[in-house]
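A.B. asks: structure, please.
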Amino acid sequence: MSSGDRFDACQNRVDGERLSLNYIRYGADVTIDPGELSEFYLIQIPIAGTAQVRNGIRSVYSTRSVGVVLNPDRHTTMRWHEGCEQVLVQIEKSYMRDIAVRMTGVDVNSIRFSPGLDLNHESIASWAWRLRALFGAAEAGQAFQGSDLQQQSQLEEALVMSLLEVQPSTVSHFLGERRSGASPAILKRALSLINEQFGQDISLLDISAFAGTTPRNLQILFKRELGCTPMEKLRDVRLNFARHLLVSSGKHQSVADIAEKSGHRHAGRFSLAYKTCFGESPKETQRRRPFG
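C.D. replies: I've put the predicted structure just below:
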């Protein structure tokens, strides 16, 4: 920063379970030298201005078309130019490794990404859109602070999984190796877990690991064979079981108990999803007692 520049900076941050969302703006040229980030990855998406970023031996000129992934085990230096504004997501190194191990089935020691994030690439642009939606949910109070842990965990898991799928890294080849065509056995294993464990907190990663394939491949298989995603199938099984309990037990069980037994951890969202699916609220089903 030159001696004549006025230092104007703004930072906002919201913490999740294993990652955080950040907004940073600098009103003057500034040099940042954090060294090795050590315990976390930092993904930077410019929304205005430019920056020159070096991570290890790789240098990236960051613009609205090019973001940056900072690897924690590489020395980082940055030059943010005047008027640069960025949104950033900070992801715990141990969490990234945990997700990668569960996705690949391989006990990888570390993950290193290509630093340049091509925001014009269709799949990466889609990931950036998901990140922006997450910022919007946080600003609206629908995620992060005050949200329930199950929903927050699923949001964070989906964001990290999709990053590993779209951004070239040292584990990308593992994710490609586990494709297996349209194996009925994979579909059967996935459905067996959904049908038997729907009352538990299970995620797309849990289902794909049990089925023996990658989350992306499982989604493709479900779409082709069943016309829905694995998580949509899980949602339908949970809602159908809840309806079964509502019509069979009458008022002997509370709606909250039925929501819990059918795998729903948030009563308000359960009631909304149930009404969207069946055209009436859970309490209305209980009052009607359509089967006596």
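A.B. asks: going forward, measure contacts between C-alpha atoms and count neighbours the same way
C.D. replies: OK.
A.B. asks: show me where the stretch 1-150 of the chain has strands.
C.D. replies: Along the stretch 1-150 of the chain, counting by DSSP state E, counting those that start in this stretch, strands occupy 9-15, 19-26, 30-36, 40-48, 51-55, 58-62, 66-70, 75-80, 84-92, 116-118.
A.B. asks: what is the fifth one packed up against?
C.D. replies: Same thing as strand 51-55. Judged by 3 or more CA pairs under 8 Å, 6 or more residues apart in numbering; DSSP states H and E, strand 51-55 is in contact with strand 58-62, strand 75-80.
A.B. asks: and those: which comes nearest Leu175?
C.D. replies: Closest of the helices and strands packed on strand 51-55 to Leu175 is strand 58-62, at 24.1 Å (criterion: CA to CA).
A.B. asks: Thr63 is in contact with Ala51, isn't it?
C.D. replies: Yes: between Thr63 and Ala51 there is a contact at 6.9 Å, judged by CA atoms under 8 Å.
A.B. asks: which of these two has more neighbours?
C.D. replies: With neighbours defined as other CA atoms under 10 Å, Thr63 and Ala51 compare such that Ala51 has more, 26 against 20.
A.B. asks: my guess is that one contacts His81, does it?
C.D. replies: Yes: counting by CA under 8 Å, Ala51 does reach His81; the two are 5.6 Å apart.
A.B. asks: would you check that Lys93 makes contact with Glu39?
C.D. replies: Yes: assessed by CA under 8 Å, Lys93 is found in contact with Glu39 at 5.2 Å.
A.B. asks: overlap in contacts, those two.
C.D. replies: Listed as contacting both Lys93 and Glu39 by CA atoms under 8 Å, 6 or more residues apart in numbering are Pro72.
A.B. asks: one step back: single out the most deeply packed of the strands of the stretch 1-150 of the chain.
C.D. replies: For the strands of the stretch 1-150 of the chain, the stretch with the most neighbours on average is strand 66-70, a mean of 25; neighbours defined as mean count of other CA atoms under 10 Å.
A.B. asks: any idea of the angle that one forms with strand 84-92?
C.D. replies: For strand 66-70 against strand 84-92, the angle by axes from the mean of the first three to the mean of the last three CA atoms, to 10 degrees is 30 degrees.
A.B. asks: next one: strand 66-70 to chain centre, how far?
C.D. replies: 18 Å (CA atoms, centre = their mean, to the nearest Å).
A.B. asks: hmm, back to that, can I get the helices and strands packed on strand 51-55 in TSV with distance to Arg289?
C.D. replies: Shown next, in TSV, are the helices and strands packed on strand 51-55 (distance: least, CA to CA, whole Å):
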stretch	distance to Arg289
strand 58-62	61
strand 75-80	64
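A.B. asks: please give me the structure for this one as well, since I'd like to look at both together:
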Amino acid sequence: MGTQCRATRFADWHEVHDAVAEAYFPHEMRPMTDGAASRSTVQTATIGSCRIASMKFGAVVSVATDHPGAYGVNIPVSGRFDSVIGKTEIASVPGQATICPPDTRTVIPHWSPSCRLIGFKVDKNYMQCEMDRVLGDRPGKLPMQIDLRTDRGASWLKFVLTVFHHVTNDAGLWSNSLVVTQLAGTLTTAFLLAATPDDGESPRGVRPRIVKRVIDAIHADPARAWTPGEMAEVAGVSVRRLQQGFRECMNQAPFEYLFDVRLERAHAELMAAGPPSTVADIAFRCGITHTGRFAAAYRDRYGSTPSETLKR
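C.D. replies: Just a heads-up that it's a prediction; the model follows:
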């Protein structure tokens, strides 16, 4: 579920340490200069197997962690961020991100008050599963640094910040398990696509078959909390190859096709339903979680609102 944890006023560095350990990773922290612990800020949002954290400190600190059981993607929003991962030194500035592998010693010798960090944490088993689905038979090793100034990198970072803002400021749908599952898969898939190079073209002849497999699976269970990785697993190819196949064969993305199927299913249920059924109940039963988009798309497609159809 999506959760939030805020600490706006710390009494001492022990409280700061505990807040960071809860929000991101267990670690060793040592203040290096005079500075007020009360000027530190820590905020976190948990989305399924992923976590997003925002951290800033009131003094220069050193931090060491082994990133137990999870990947940590450290994104400086301001300031310079130096890390020593194993024996490799990595420096990242805004527009770059450092990828820290799980169960590997990482030392941050000089985290200054000018550096605000967004951390993206993903359970290593979940990440490995998504890598197998998204990357297919391509090598599954991640780089130590990624460029967030590319189109894909910038889009992923914007998505991370948007999700973080909504989960920490608006409970609503963001605590719904269906939404959380889809968000975790989409966040991780988008990260992998931003962090790994393009794969080569797949043989054109296989694309109709891979597309048909996914289409059949969607029609069999349109309400399922589909993620890009799960669709790619059904097709037996990478996410990128599946997207290419849908564009060529269907002239739309897989999730656009999925939404169309859900819309048709909802229309059929609205036509057949009556009291005490509600539009929201039917939409959620068909896998639609964004009711505003659903209402607009429904009106465009069928010339009436979902509630008008339900009352007939």
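A.B. asks: before we move on, the earlier item: ok, which of the helices and strands packed on strand 51-55 of the first structure comes nearest Ile186 of the first structure?
C.D. replies: strand 58-62 (39.8 Å).
A.B. asks: mean offset of that closest one relative to the second structure (after superposition)
C.D. replies: Here the mean offset of strand 58-62 of the first structure against the second structure after fitting is 1.5 Å, by mean CA distance after the TM-score superposition for the first structure.
A.B. asks: the first structure: matching residues for the strand or helix carrying Ala21 of the second structure?
C.D. replies: Secondary structure from DSSP states H and E places Ala21 of the second structure in helix 13-23. Counting by TM-score structural alignment, helix 13-23 of the second structure falls onto no part of the first structure.
A.B. asks: now the angle from that helix to strand 61-65?
C.D. replies: Angle of helix 13-23 of the second structure versus strand 61-65, following the same axes, to 10 degrees, is 40 degrees.
A.B. asks: map Ile45 of the first structure onto the second structure.
C.D. replies: In the second structure, Ile45 of the first structure lands on Ile75 (TM-score structural alignment).
A.B. asks: how close does its match sit to Glu28 of the second structure?
C.D. replies: Plainly put, Ile75 of the second structure is 20 Å away from Glu28 of the second structure if you go by CA to CA, to the nearest Å.
A.B. asks: ok, Thr188 of the second structure next?
C.D. replies: Distance from Thr188 of the second structure to Glu28 of the second structure, by CA to CA: 27 Å.
A.B. asks: higher neighbour count, these two?
C.D. replies: More crowded of Thr188 of the second structure and Glu28, by other CA under 10 Å: Thr188, with 25 against 13.
A.B. asks: residue in the first structure matching that one?
C.D. replies: By TM-score structural alignment, Thr188 of the second structure lines up with Val160.
A.B. asks: now that match. Nearest residue, chain neighbours left out?
C.D. replies: Once flanking residues are discounted, Val160 of the first structure sits nearest to Met96: 7.0 Å by CA to CA, 6 or more residues apart in numbering.
A.B. asks: isn't there a strand covering Ile218 of the second structure?
C.D. replies: No: Ile218 of the second structure is assigned helix when assessed by DSSP: H, G, I helix; E, B strand; the rest coil, not a strand.
A.B. asks: checking the residue most central in space within the second structure next. Helix, strand or coil?
C.D. replies: Taking CA atoms, centre = their mean, the centroid of the second structure lies closest to Leu187, which sits 1.7 Å from it. Three-state call for Leu187 of the second structure (three-state DSSP): helix.
A.B. asks: could you measure it against Trp156 of the second structure, distance?
C.D. replies: As judged by CA to CA, Leu187 of the second structure and Trp156 of the second structure stand 8 Å apart.
A.B. asks: please apply the same query to Arg293 of the second structure.
C.D. replies: Distance from Arg293 of the second structure to Trp156 of the second structure, counting by CA to CA: 22 Å.
A.B. asks: same question, Arg80 of the second structure
C.D. replies: Distance from Arg80 of the second structure to Trp156 of the second structure, by CA to CA: 20 Å.
A.B. asks: please apply the same query to His267 of the second structure.
C.D. replies: 33 Å.
A.B. asks: can you check Val93 of the second structure too?
C.D. replies: Counting by CA to CA, the gap from Val93 of the second structure to Trp156 of the second structure is 17 Å.
A.B. asks: quick one, which of the helices and strands packed on strand 51-55 of the first structure gets closest to Gln11 of the first structure.
C.D. replies: With CA to CA, the closest approach to Gln11 of the first structure among those belongs to strand 75-80: 14.0 Å.
A.B. asks: show me what that closest one is packed up against.
C.D. replies: Helices and strands touching strand 75-80 of the first structure, as assessed by 3+ CA pairs under 8 Å, 6+ apart, comprise strand 30-36, strand 51-55.
A.B. asks: can you get me a residue count around the aligned partner of Ala138 of the first structure in the second structure?
C.D. replies: In the second structure, the residue paired with Ala138 of the first structure is Val167, using TM-score structural alignment. Val167 of the second structure: 23 surrounding residues under other CA under 10 Å.
A.B. asks: hang on, the earlier thing: measure the spatially closest residue to the residue nearest to the centre of the second structure that is not a sequence neighbour to Leu310 of the second structure for me?
C.D. replies: Distances taken as CA to CA, 6+ apart place Val160 nearest to Leu187 of the second structure, at 7.1 Å, with adjacent residues excluded. To Leu310 of the second structure, Val160 of the second structure is 37 Å away according to CA to CA.
A.B. asks: and Thr189 of the second structure, by the same measure?
C.D. replies: Relative to Leu310 of the second structure, Thr189 of the second structure is positioned 37 Å away (CA to CA).
A.B. asks: more neighbours: which of these two?
C.D. replies: Neighbours were counted for Thr189 of the second structure and for Leu310 using other CA under 10 Å; Thr189 has more, 23 against 19.
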